[in-house]
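Peer 1: structural data only, the sequence is not supplied:
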């Protein structure tokens, strides 16, 4: 009886998952690795979830992998049976691209020791890589430092941060931001960050941005997440500049955003796929950094809301990246309680 119930449950999961998965358009390539990625948001959100999707789409386009993308599985409880489904179907790599997925991935990996997985997390996830689970995180302080430097070059002040959830990796990023801002503009004033509690709620971000602007902010720092259109809209309405948004966020973002630092997952994913092919997958702890070119300055732009941005900002940013990557300039690490 238990066997029949379990079989029926798996069938139901397979049916439900197939309804919202994005299939590979060319499924019969001999020798191609089969990869599935589960996202906690949308694959075109111009933010974190698109980073994951774009990081594997490149290899689909090149014919190296067959790809399934499952979007908007917000709750890890809902994601876990999807991970099991892909593992049971024999996918070569199952990726859980959501910071709340780690526990579900590790539980699934124990049930399927012959399958391979990748999970995301904060700095501590690097210590948890196993024989069949690779981990990914990013150098949050480095990303923030470079973004803060870009913000400081504008000479705008006060500077306000509008963010989603108050997670440790997010706090680490904004700690690095303060350091980069001081390097570029020691006179800049910073307002305390506003955390709306959601990486996706654009309306809350819009309200928080408008609040800080009323309080005097002349530059809003944020991230390229689901909430970003709300930040851009409020900034454009008030004629205030931003940093951290993607140019694809909205027309408003293109008009007010000075620049950002994006994650390019492709260089790291190249190594993951190579190790899968060579059967040397075990123990991978991946980290996007400036040195491995998985953190990249992007969308550097001259905007009307930031008239004092130097014309050679691109080259200044490139020089800073070189110094950071070479270890000639150190970023102070964030610790809890700071």
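Peer 2: All right, it came through fine. Everything numeric in this text was worked out from a predicted model, so none of it was measured.
Peer 1: for the rest of this, base every contact and every neighbour count on C-alpha atoms.
Peer 2: OK.
Peer 1: can you map out the strands along the stretch 51-200 of the chain?
Peer 2: 65-70, 93-97, 117-120, 133-138, 159-163, 194-195 (DSSP state E, counting those that start in this stretch).
Peer 1: tell me which of the ones you listed lies nearest to residue 327.
Peer 2: Proximity to residue 327 (CA to CA) singles out strand 133-138 among the strands of the stretch 51-200 of the chain, at 16.9 Å.
Peer 1: and that closest one with strand 93-97, angle?
Peer 2: Between the axis of strand 133-138 and that of strand 93-97 there is an angle of 40 degrees, by axes from the mean of the first three to the mean of the last three CA atoms, to 10 degrees.
Peer 1: so for this structure, the centremost residue is which one?
Peer 2: residue 48 (3.1 Å; CA atoms, centre = their mean).
Peer 1: who's the closest spatial neighbour of that residue, skipping the chain neighbours?
Peer 2: residue 225 (6.3 Å; CA to CA, 6 or more residues apart in numbering).
Peer 1: what of residue 284?
Peer 2: residue 134 is the one closest to residue 284 (CA to CA, 6+ apart), at 4.7 Å.
Peer 1: that neighbour contacts residue 280, doesn't it?
Peer 2: No - assessed by CA atoms under 8 Å, residue 134 is found out of contact with residue 280, at 11.5 Å.
Peer 1: comparison target, given below:
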């Protein structure tokens, strides 16, 4: 009997140790192995591409994993080659840092069931394909309000990449809400990185007496703002806080924190909770904000604008919808 009792005690102790060890392993287990990113343009554009790279580095630091990136990936063939290379390296979470990757990922997602694909601002999804969308209409609206307030010539200019950008319509509405006497002139580059054309459009708008500019494009926003500064005029920054380009030039910026969504998606994936689907984020989610305000912008106006933003966070209504 004593031997049986001793054997039973040893069995119970071993069982407890095994359970504790199992719990410890599970608590340390993570689903992320390695992470890859595809960029349509460059990670050094001081705008959208830089935001993506920052998010990738934050994932590397937080989860202590290897990360990889490829720039200038714009075709299905390039995507196929990059994903195959990533998969062979053990990457199981891939970010496509552009809306163009939605259909491209959709076409190959089923071939890589162990890889989860994430991209931005699109309508494609699958079990292992997630679209993270910024609701950019409101940020454009509030940026437009600042432009409408600060224009002295009542001529405001938009130099945008594409006509379909939601922030463009929002900006137009914001200018008109704040200053019905202002005229908004729109020009389109028809691409995210044609800096030469963007600068030519700036020159044309300057000749039309435009004194506040919204350069809404990844690669050309900073070069255009530099020209605006040289001309002694005003600009609204795009996607990132561009006040560093000149606090007396950049009145404020319409900021999207793509890096925060990178980390959030990685955290969800790491615990098995990243779902395939289409998800939208705005001011209420802490990933869309206005950047620093120039000292040129009156303090009373800034306070009033921030009150409008707080109201929008509460009920989703812009000032012109109240």
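Peer 2: Happy to help now that I have it. Remember, it's a predicted structure, so these values are computed and weren't measured experimentally.
Peer 1: could I get the strands of the stretch 51-200 of structure 1 as CSV with mean neighbour count and distance to residue 219 of structure 1?
Peer 2: As requested, the strands of the stretch 51-200 of structure 1 are exported to CSV (neighbours: other CA atoms under 10 Å; distance: least, CA to CA, whole Å):
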stretch, mean neighbour count, distance to residue 219 of structure 1
strand 65-70, 24, 36
strand 93-97, 26, 31
strand 117-120, 26, 30
strand 133-138, 23, 25
strand 159-163, 25, 5
strand 194-195, 18, 14
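Peer 1: out of these, which is closest to residue 220 of structure 1?
Peer 2: strand 159-163 (5.0 Å).
Peer 1: can you spell out the matching residue range in structure 2 for the closest one?
Peer 2: Under TM-score structural alignment, the match for strand 159-163 of structure 1 in structure 2 covers residues 156-160.
Peer 1: average offset of that stretch relative to structure 1?
Peer 2: Compared with structure 1 after fitting, stretch 156-160 of structure 2 deviates on average by 1.0 Å (mean CA distance after the TM-score superposition for structure 1).
Peer 1: which residues sit against that stretch?
Peer 2: With contacts defined as CA atoms under 8 Å, 6 or more residues apart in numbering, stretch 156-160 of structure 2 is touched by 147-148, 168, 182-190, 198, 201-202, 205, 210-217.
Peer 1: and it, how far from the chain's centre?
Peer 2: For stretch 156-160 of structure 2, the distance from its own C-alpha centre to the chain's C-alpha centre is 21 Å (CA atoms, centre = their mean, to the nearest Å).
Peer 1: next one: stretch 293-303 of structure 2
Peer 2: When C-alpha coordinates are averaged (CA atoms, centre = their mean), stretch 293-303 of structure 2 and its chain have centres 26 Å apart.
Peer 1: and the contacts of it?
Peer 2: 146, 150, 243, 247-253.
Peer 1: repeat that with 10 Å
Peer 2: Taking contacts as CA atoms under 10 Å, 6 or more residues apart in numbering, the residues outside stretch 293-303 of structure 2 that touch it are 145-147, 149-150, 234, 236, 241, 243, 246-253, 305-309.
Peer 1: and those residues, which of them are in strands?
Peer 2: 234, 236, 250-253 (DSSP state E).
Peer 1: considering those residues, which possesses the most neighbours?
Peer 2: residue 250 (31 neighbours; other CA atoms under 10 Å).
Peer 1: my guess is the residue nearest to the centre of structure 1 contacts residue 263, does it?
Peer 2: Yes - here residue 48 of structure 1 reaches residue 263: they are 8.4 Å apart, a contact under CA atoms under 10 Å.
Peer 1: mind listing what's buried along stretch 185-205 of structure 1?
Peer 2: By 16 or more other CA atoms under 10 Å, the buried positions in stretch 185-205 of structure 1 come out as 185, 188, 190, 193-196, 198-205.
Peer 1: start to end distance for stretch 121-141 of structure 2?
Peer 2: 19 Å (CA to CA, to the nearest Å).
Peer 1: can you pull the buried residues of that stretch?
Peer 2: Going by 16+ other CA under 10 Å, stretch 121-141 of structure 2 has these buried residues: 121-122, 124-126, 128-141.
Peer 1: looking for the alignment partner of residue 238 of structure 1 in structure 2.
Peer 2: Aligned against structure 2 by TM-score structural alignment, residue 238 of structure 1 finds its counterpart in residue 231.
Peer 1: which ones are touching its match?
Peer 2: Contacts of residue 231 of structure 2 by CA under 10 Å, 6+ apart are 206, 211, 225, 249.
Peer 1: what secondary structure does the third one sit in?
Peer 2: Right, residue 225 of structure 2. Three-state call for residue 225 of structure 2 (DSSP: H, G, I helix; E, B strand; the rest coil): helix.
Peer 1: the residue nearest to it when sequence neighbours are not counted and residue 124 of structure 2: what is the separation?
Peer 2: Spatial nearest neighbour of residue 225 of structure 2, chain neighbours left out: residue 235 (6.3 Å); criterion: CA to CA, 6+ apart. Separation of residue 235 of structure 2 from residue 124 of structure 2 (CA to CA): 34 Å.
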